[in-house]
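Starting from these lines, generate the structure:
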Amino acid sequence: MLYYALVFFIIALIAGVLGFGGIAGASAGIAQILFFLFLAFLVLSLFAHLLRGR
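As a prediction, this is how the structure comes out:
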């Protein structure tokens, strides 16, 4: 998921440089959503790991 967030971020950067504002904004929004989903799943995974123990 983090990979896709980075891909959309790079697409947003390239589209922004080339002047495609709509595509850049959409790609940046998707990248932001995917990044925060990744963070949420990371926190949930770490929390589940701590609760499960050894």
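
contacts, neighbours, all on C-alpha from now
Fine.

Tell me which residues touch the most centrally placed residue in the chain, please.
The centroid of the chain falls nearest to Phe35 when counting by Cα atoms, centre = their mean (2.4 Å). Residues in contact with Phe35, defined by Cα atoms under 8 Å, 6 or more residues apart in numbering, are Met1, Leu2, Ala5.

One more, so I can put them side by side:
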Amino acid sequence: MLRWTVIFLVVALIAALFGFTGIAAGAAGIAKILFFIFIVLFLISIIAGGFRRVD
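All right, here's what the predicted structure looks like:
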């Protein structure tokens, strides 16, 4: 998921460089949403891994 975030971020930067502000804003918005989903899932996996103990 982090890979998709980086891809959309690069697309947003390239689109902004060429002046396509609408596309850049959309790609940046998608990248932001994917990044926050990644952070939430990452924290859930860390917490779940902390509760799972191997005896």
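
Need the TM-score from the superposition.
After superposition, the two chains reach a TM-score (TM-score structural alignment, normalised by the length of structure 1) of 0.97; 54 aligned residues with a Cα RMSD of 0.4 Å.

returning to that earlier point: among the contacts of Phe35 of structure 1, name the buried ones.
Ala5 (16 or more other Cα atoms under 10 Å).

could you point out the longest helix in structure 1?
Longest helix of structure 1, by residue count under DSSP state H: helix 21-52.

if we can go back for a sec, okay, the residue nearest to the centre of structure 1 and Leu18 of structure 1: tell me how far apart.
24 Å (Cα to Cα, to the nearest Å).

same question, Gln32 of structure 1
Distance of Gln32 of structure 1 to Leu18 of structure 1, computed by Cα to Cα: 20 Å.

So those two - more neighbours on which side?
Counted by other Cα atoms under 10 Å, Gln32 of structure 1 and Leu18 do not tie: Gln32 has more neighbours, with 16 against 10.

how about the more buried one, what's its partner in structure 2?
Alignment note (TM-score structural alignment): Gln32 of structure 1 maps to Lys32 of structure 2.

what residue of structure 1 matches up with Phe51 of structure 2?
Aligned by TM-score structural alignment, Phe51 of structure 2 pairs with Leu51 of structure 1.
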